[in-house]
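A.B. asks: Give the three-dimensional model of this entry:
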Amino acid sequence: MAENSEYIDFADPNFKLLVIEELMYNQRVLSPMFELQEFLAANVERELDFAGGIYEPIPEVLEHFHKLPIPRELADKVEELYQDGGNKVYMAITPQWDGEDDTFVITDFSDTQHFPNLQSLTLFGVDEATLEALRSKGLEADLL
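C.D. replies: Down below sits the predicted model:
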């Protein structure tokens, strides 16, 4: 999408998930609110074994979030991003994710450019050099 598009074009899908966490689940300004059971009933024909555990991303849910348009007009609302293994967006994608792998690690932070009011990030799975690079942009950046 072009930069002047009404939607943000993300370079890193995992950064986008973190923005969805903030806008949909924390601020509740991105709607409709995602409800896993409703989504599965409407979009997934196979049975999922929740009792046995779902430790890998549900492809249809992951695709839903990757395709979800984030209106550019909401970018100013993002001031803080907090990445935690228990984030609701991660639990929707992988209900029993234990946070012990790199499934949701962000590798490209160029998306910070879209969020002029972003002040702080709390992250997992990044090294000190990445944190320092973010700090050099004037952001507060810490490990979880």
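
A.B. asks: Every contact and neighbour count from this point should use C-alpha atoms.
C.D. replies: Noted.

A.B. asks: now the helices: where do they sit in this protein?
C.D. replies: If DSSP state H is used as the criterion, the helices of the chain fall at 13-20, 36-43, 59-67, 88-93, 128-135.

A.B. asks: So for residue 77, which of the ones you listed sits nearest?
C.D. replies: Relative to residue 77, the nearest member of the helices of the chain by Cα to Cα is helix 13-20, separated by 10.2 Å.

A.B. asks: Also this sequence, please, to line up against the first:
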Amino acid sequence: MPAFRDFNFKLLVIEKLMYEDKTLTPAFSIRACLRARGVNDAESYAFGNGLAHTVLDEARAHFEALEISEELLATVDSLLVDGGHRVYQECAPGWDGEDELFDVGSLDDLDLLPNLRQITGIHDCGLGIPFKAEILEARGISAD
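C.D. replies: Okay, here's the model as predicted:
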């Protein structure tokens, strides 16, 4: 199975496959995970334990271990960069989008997406993502 180097880039791919396309199943739910531990309100749990701006251990462990096949990765032709992604709420239920928690730090994982042709939102989201035009253009990827 392909290995991602940048956890936050992997989250963008998971958002596309799991929550948008619904082809990576089952969809992860931090609320269900916490309910199994007796926690009824994920957001209150995050805020009450000083974890609102942190990826919860349960979510990090799940998404880091999640294997995505080459076949499924080949279906990714576009990505959306947006602070409102569901995957971010599953990772950090209290996150408000006002920090760099989910900033992508590397484009090395582009190699895992052979059919990626478009990345939307890189200029509008304010996530500090290092998507350089020359890198994307060299790969035939358009960006806005």
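
A.B. asks: before we move on, the earlier item: would TSV of the helices of the first structure with distance to residue 105 of the first structure be doable?
C.D. replies: As requested, those are arranged in TSV below (distance: least, Cα to Cα, whole Å):
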stretch	distance to residue 105 of the first structure
helix 13-20	7
helix 36-43	22
helix 59-67	14
helix 88-93	11
helix 128-135	12
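
A.B. asks: What distance do you get for the residue nearest to the spatial centre of the first structure to residue 120 of the first structure?
C.D. replies: For the first structure, residue 17 is the residue whose C-alpha lies nearest the centre (Cα atoms, centre = their mean; 1.3 Å). Relative to residue 120 of the first structure, residue 17 of the first structure is positioned 16 Å away (Cα to Cα, to the nearest Å).

A.B. asks: try residue 111 of the first structure
C.D. replies: As defined by Cα to Cα, residue 111 of the first structure lies at a distance of 14 Å from residue 120 of the first structure.

A.B. asks: Equivalent analysis for residue 16 of the first structure, please.
C.D. replies: 16 Å.

A.B. asks: For those two, work out which one has more neighbours and name it.
C.D. replies: Just comparing residue 16 of the first structure and residue 120: by other Cα atoms under 10 Å the higher neighbour count belongs to residue 16, 21 against 18.

A.B. asks: Alignment lookup: the more buried one to the second structure.
C.D. replies: If you follow residue 16 of the first structure across to the second structure using TM-score structural alignment, you land on residue 10.

A.B. asks: go on, residue 96 of the first structure?
C.D. replies: For residue 96 of the first structure, the aligned position in the second structure is occupied by residue 94, per TM-score structural alignment.

A.B. asks: Can you give me the distance of the residue of the second structure most remote from its centre to residue 31 of the second structure?
C.D. replies: Using Cα atoms, centre = their mean, the residue of the second structure lying farthest from its centre is residue 38. It sits 26.2 Å away. As for residue 38 of the second structure, its distance to residue 31 of the second structure is 10 Å (criterion: Cα to Cα).

A.B. asks: now swap in residue 57 of the second structure and tell me
C.D. replies: Between residue 57 of the second structure and residue 31 of the second structure the distance is 13 Å, computed by Cα to Cα.
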